[in-house]
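Trainee: compute the structure for the input listed below.
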Amino acid sequence: MHQISHVSTQATRSFREDINGLRALAVICVVLFHYKFAAFDGGFIGVDIFFVISGFLMTQIVISRINESRFSVWEFYKARTMRIVPALLFLCFVLLFLGFFLVDPIRLERMSKEVIESNLFISNIVLWREVGYFDSRAEEKWLLHTWSLGVEWQFYILFPVCILALTKLVRSKSWLLAVMLVVLALSFLLCLLFQNKYQQATFYLLPTRAWEFLFGGCVAVMGCNRGSRLAGYWGTFVGLVAILVSMVIVNRLTLWPSLPTLLPVLGTCAVIWANDDRASWAANPVMRLIGLWSYSIYIWHWPFFVGWSYLELPLSFALPAFGVFFAGGAVLVTLAQRVLAERADILFHQRGLRFASIVVAWIAITGLAANMLFLRGVESRYPLGPERVEALRQSTEDWGFPRSCFGLKPDGETKACGIGLSNPGRPIVFLGDSHASLWYNRFATDKVDDMAPPIKFLVAAGCPPLVGMLRAEQPSRCQGFLETALHEVEKSHARRLILSAFWTTYLRFGGTDMPCFVAGAKCRSAADPDEFRQQVDHVIDSTADRLLSIRKNGTDIVIVLPVPSHDLNIPIVLAMREFYGFDTRDLVGISRAAFDERALLSRGVLKDLARRVGATILDPADYLCDLQSCATADKDGIPTYIDSNHIRASIIKKPKFDFLDRLVAP
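Mentor: Just a heads-up that it's a prediction; the model follows:
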């Protein structure tokens, strides 16, 4: 095995206070971000810090052992397994054990699936495939955060093999560094090329994340500062400033990973390179302790938050409660380690036996999760019986519209779907977000009437059909869709254009999914209600101009006002409350007064838009609500909603929704 000459292997075994401090800083950022502290809206950069640290340490370990002629890929995998897997398995076991007693079957079934995905280290791939407006909210995913462990593990699998192969071809640090920089550049270029069209893939997958690990790896190959206190001080100072600045200027509107990701990545590299042996900023007891426990804090903080949200406890107390919970757990683990350490050393004195025990535990816990998944969350535990659970589960899955029909194709064309699209005549077009796709279920039949007009659906999940407005959390996902769709409406000389969307979430300041407003190449959120209303007025002006140009083709325009919506995911929360015997009365109906207040601005804005362009208004609330409430369940108490705001496909086919038929009438 060839050595890589002149590659520094310093500090591969010694404890580095500065790297431990970076771990502490990273996990603090992530936890405060997940626990919704406004000042840490950019706290997700903590994951990028972890990636750089991993790249640095893994490169040091691999190259140092290659130089010492004692590197084994198998031993590397075993070491990573023993470092990462035991804590993850313990977490998964605790979740499944407590879940059996404390979590309803629907959520336990989902938890079991997530445990299997996490134990296989494929959470990132599954999230990439599943992610979308219809996927369960982040607060409902117990192991959402393990996507980063998936990326790291995939890096661990490939990286040592690639380095080992390179050592057969190159013997100098310069050549190794050159090859790593080329791969780094290709990964970063791929990230920049895919960040708009394939944002979810760019976020979750290794090929567009590898460059972050490789930056850390390049620092390891080049070698760190060797004792210059001035260089150590300034390197640390510049690096920490870069990390802190990035945390301030980055937020959930920032496309990520992207060019701005260089700031925390290079900042982390600078701190690592500085190799400050004093690292006073990280050497205090609190930072040292948080750094040492950073992995455990990371893997436990999110399931605790999900459990807290699941029980509908006040979010303002979630962080203090987690602090008490984790501190108590850490004390118990420390005491247990001291008591059992000697016996464990006797029992597992051989490294191979320790590894075998981990493998057995992995098989057992993954098998337990698979069994719970097979039993559909152990439905027999549900107090109202398995049939009730199945009815609630079907409510969450009763969609109907093809999921392959959302947004744009890679070539920029719409993924248009519909009924009778090959029929002659001018089409009737439904345009909007997922709410527009709801009405597909009213008109979709097994036998298409050849004489009926074609009905086309142009929809992009989570994208408001208003000119100059995008979804704040993922603006790039909506970019280009509306203009492409409107151009298609014009080109087809549509007979009727029907606009429908989750208006109350876009046209209400302070909502859960506030939009951003296009300003040149950027999309900015409003800072206060007054600015929000000004921006909305500008958007309505732009939308009115665009619709008036479409009307010149003889296209009728219909605007569907907001569908009654709840604040809670109705079937999911109903399952939890029934499991515990809690009050469910507020879930079987939406207060008409509360809904009218929530929809006040959106209704006024949309009616004004309709007046300006000569559009017809259709208000679902007139048919779905009485003076007191809007029903969200049928006479048997089965939810009529998929979640908080999407009506079930099977419900829309019922006579109660006959009012929709006028939308496709001549």
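Trainee: going forward, measure contacts and count neighbours with C-alpha atoms only.
Mentor: Noted.
Trainee: so the closest residue to residue 35 other than its chain neighbours versus residue 594, what's the distance?
Mentor: In space, and not counting its chain neighbours, residue 35 is closest to residue 319: 6.7 Å by CA to CA, 6 or more residues apart in numbering. Relative to residue 594, residue 319 is positioned 30 Å away (CA to CA, to the nearest Å).
Trainee: those two: which is more packed in?
Mentor: Legend: neighbour count by other CA atoms under 10 Å for residue 319 and residue 594, higher for residue 319 (20 against 14).
Trainee: tell me which strands and helices whichever strand or helix holds residue 63 is in contact with?
Mentor: Element membership for residue 63, per DSSP states H and E: helix 45-67. Packing partners of helix 45-67 (3 or more CA pairs under 8 Å, 6 or more residues apart in numbering; DSSP states H and E): helix 17-34, helix 147-169, helix 210-222, helix 262-274.
Trainee: now tell me what touches the last one from outside.
Mentor: Contacting residues not belonging to helix 262-274 are listed as 18-19, 22, 45, 48-49, 52-53, 212, 215-216, 219, 223-225, 231-243, 246 [CA atoms under 8 Å, 6 or more residues apart in numbering].
Trainee: here is a second sequence; please produce its structure as well for comparison:
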Amino acid sequence: MRFRGDINGLRAIAVIAVVLFHFGVAGTQGGYVGVDVFFVISGFLMTAIIYSRLEKNAFSAIEFYKDRARRIIPALAFLCLCLLVVGWVLLLPKDYAELSEHVLGSLGFVSNLMYWKEAGYFEQASHDNWLLHTWSLSVEWQFYLAYPLLILILQRVMPLRRTRWVLAGVALASLALSVYASSRWPTSAFFLLPTRMWEMLAGGLVFLFPFAASRHGSRWLELGGIALIALSVLAFTANSVWPGWLALVPVVGTMMVIYSARHESLLTGNRASQFLGKISYSVYLWHWPFAVWIYYFGVEREPVWVIAGMAASVLCGWLSYVYIESIAQVERGPSVTRPKPRPLVRIGGSMLAVGALASVTMASQGYPNRLSEEFRNATAELVLPRKSNGWCFYNVETNPDNEIGEDGLACHLGARDGKLDALLFGDSFAGHYGPFWDDLGRENGLRINAVSSNWCYPSVTDDFTGYTSGPGYEQCLINRSFLEDEIGRYDLVIYAGQWGAVYDKDQMAGVVRAIELAAQRTGLVVLMAAPTNYDISVKDMYERSLMFGRQFDITRFEKTRDDPVRAANEQLKAIADRYPNVMYFSRESMFHVAGVPSDVTAENVPFGLDQSGHISIYGSRKAAEAFRESNAYREFIERTRHPALLARARPD
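Mentor: Next up, the predicted model:
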């Protein structure tokens, strides 16, 4: 089809919006709509290619797929190769292995399905994902695979000109699904083709239902369309329900601009717009890794680095266009050229080579031996305490050595010859307090049995925060049965759990009943607060700082996930106040430096680990040290030495 300069300029608007948004430029919080603009443009162009060739009896689905491969794969494969090379120097083993997995997902055009299962697009943790932006390429590729086949099938049962009505119906159905799913399953609606397809079909409908506006009318049509896109960029935020009804604003705006067909427009036809539009695909590919890069080094709030990152995105995008994309690209300017088959062989070969490199990297778990021995020693205890590394968390979900059954009911901490028998009970959050209680138990004569497994928070109901179809649920039922049967033989019962998840799922009633049971049958009950829950893995951020000799600053990171955790902790404190033999260990008593609440130790090492709020072996031990300095510790020691409690203790 004839080259459309106005559409090329529209690409520039789209990529500018996305780049400004991803680099956090103020006022562009809705810049993610640039992807929606790209979707509409893509739908228009693909529909024009398919229908124009079908009308001439010259359409071949195979040739169509080859054209798309030449357009998309070379620059994408080259970016993936560069990231794998740079990752060898920059990334921690876990991150490097994850990058390799994402490379495979991107080259296989299923990355949207991978990210659908991982962190949401707008979450802070998404800044760790170097190829997150390829989700849109996967959606487009899936559309490219299905779209011509659908049209060919429709053409067999009806005249070609009538197929547009079916496509209009499919677009409306997809829009309705998008509206419904966006409020119920927002991550699915964002990443998956069925709820995004209508945007590309909207572009197709512009071609299938054409109309010619007057010269004056086309000018206002273009201005109105660009105004809707600009309004979307300025008004929408990461909290907007997306896609859904709101996505109609940039989508309709893009349709208006394409309908206006203003080839000589000052807004889209100027040299800057044409230049950026021409290299927009490569700029889109390169901009996100640079945005992740400055976040990786903790300089995302420094304007000079933001500007440098955006400039580097354009420069690398231009180089990629000139030396990679243009060589294999089917369409170049107003003319259309047909490359010989040999470039397709090179494209397939490069894709397989990069995929093989990624597979080897993933299999090697990111080459952990790349790191110095000093670094490995400094971070050795920044892991979750679990059975496999000498502690008590009985992980039956991912560790095949931990079989479901009574083996998970006995794991001893503290003083083996202690005077008081204690039970530490809960999920992985009870498990991560293992070093804490081992330390205090040895010092204060506590024989502690730790019973903790996946998602098995203290409760006497069948409620569960994990998957009830998995082994974790089976083990939890065994654990809770043990709790009800054996709780009376313990002098001290300690409850810990991922209280925020319990609170979110409205399952606190079972916790209350478990506390009542313990208060009635044992001498002393301790409720442990859940630690601060950050939106990212603070351990990963600390290790990156350590790796590159940068000062670690935990205040950089958001903790919106902590809201339900704090609410649950407050509820536990209120429950503890109802009973004379129930104590509540607050965060402030365990996580502080010289009495000042802190999420890092005096050495500026985080107590915490991951996005769930777990603490490490190191953090658990340091929490025990900090706890000794608190009033809560002194009260706890007094209570454990109370004659009434000691009278319960059985002699050896």
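Trainee: can you tell me how far the aligned partner of the residue nearest to residue 35 of the first structure in the second structure is from residue 601 of the second structure?
Mentor: Here residue 319 of the first structure is matched to residue 306 in the second structure, going by TM-score structural alignment. Separation of residue 306 of the second structure from residue 601 of the second structure (CA to CA) stands at 31 Å.
Trainee: excluding its backbone neighbours, what's nearest residue 145 of the second structure?
Mentor: Once flanking residues are discounted, residue 145 of the second structure sits nearest to residue 65: 7.4 Å by CA to CA, 6+ apart.
Trainee: and what of residue 138 of the second structure?
Mentor: Leaving aside its sequence neighbours, residue 138 of the second structure sits nearest to residue 109 (CA to CA, 6+ apart; 4.2 Å).
Trainee: check residue 243 of the first structure too.
Mentor: Residue 243 of the first structure's closest residue in space is residue 264 (CA to CA, 6+ apart), at 4.6 Å.
Trainee: got the buried residues for stretch 373-381 of the first structure?
Mentor: Going by neighbour count (16 or more other CA atoms under 10 Å), the buried part of stretch 373-381 of the first structure is 373, 376, 377, 378, 379.
Trainee: what span of the second structure is that stretch aligned with?
Mentor: By TM-score structural alignment, stretch 373-381 of the first structure lines up with residues 362-370 in the second structure.
Trainee: so the residue nearest to residue 145 of the second structure lies in a helix, does it not?
Mentor: Yes - under DSSP: H, G, I helix; E, B strand; the rest coil, residue 65 of the second structure falls within a helix.
Trainee: what number of residues lie near the aligned partner of it in the first structure?
Mentor: Counting by TM-score structural alignment, residue 65 of the second structure lines up with residue 77 in the first structure. Close neighbours of residue 77 of the first structure, defined as other CA under 10 Å, add up to 15.
Trainee: what of residue 58 of the second structure?
Mentor: For residue 58 of the second structure, the count of nearby residues is 10 (other CA under 10 Å).
Trainee: what's the answer for residue 55 of the first structure, then?
Mentor: Neighbourhood size, residue 55 of the first structure [other CA under 10 Å]: 25.
Trainee: that one is in contact with residue 219, isn't it?
Mentor: No - the criterion here is CA atoms under 8 Å, and residue 55 of the first structure misses it with residue 219 at 9.0 Å.
Trainee: residues contacting the residue nearest in space to the middle of the second structure?
Mentor: Geometric centre of the second structure, nearest residue: residue 119, 1.6 Å, by CA atoms, centre = their mean. Residues counted as contacts of residue 119 of the second structure (CA under 8 Å, 6+ apart) are 125, 126.
Trainee: aligned partner of it in the first structure?
Mentor: In the first structure, residue 119 of the second structure lands on residue 131 (TM-score structural alignment).
Trainee: ditto for residue 22 of the second structure
Mentor: When the first structure is aligned by TM-score structural alignment, residue 22 of the second structure is paired with residue 34.
Trainee: buried set for stretch 245-261 of the first structure?
Mentor: For stretch 245-261 of the first structure, burial by neighbour count (16+ other CA under 10 Å) applies to 246, 247, 250, 251, 253, 254, 255, 256, 257, 258, 261.
Trainee: whoops, I mixed them up, stretch 634-645 of the second structure
Mentor: Using 16+ other CA under 10 Å as the test for burial, stretch 634-645 of the second structure gives 636, 639, 640, 645.
Trainee: what number of residues lie near the closest residue to the third one other than its chain neighbours?
Mentor: Taking CA to CA, 6+ apart as the measure, residue 640 of the second structure lies nearest to residue 646, with 7.3 Å between them; neighbours along the chain are not counted. The local packing count at residue 646 of the second structure equals 15, with neighbours defined by other CA under 10 Å.
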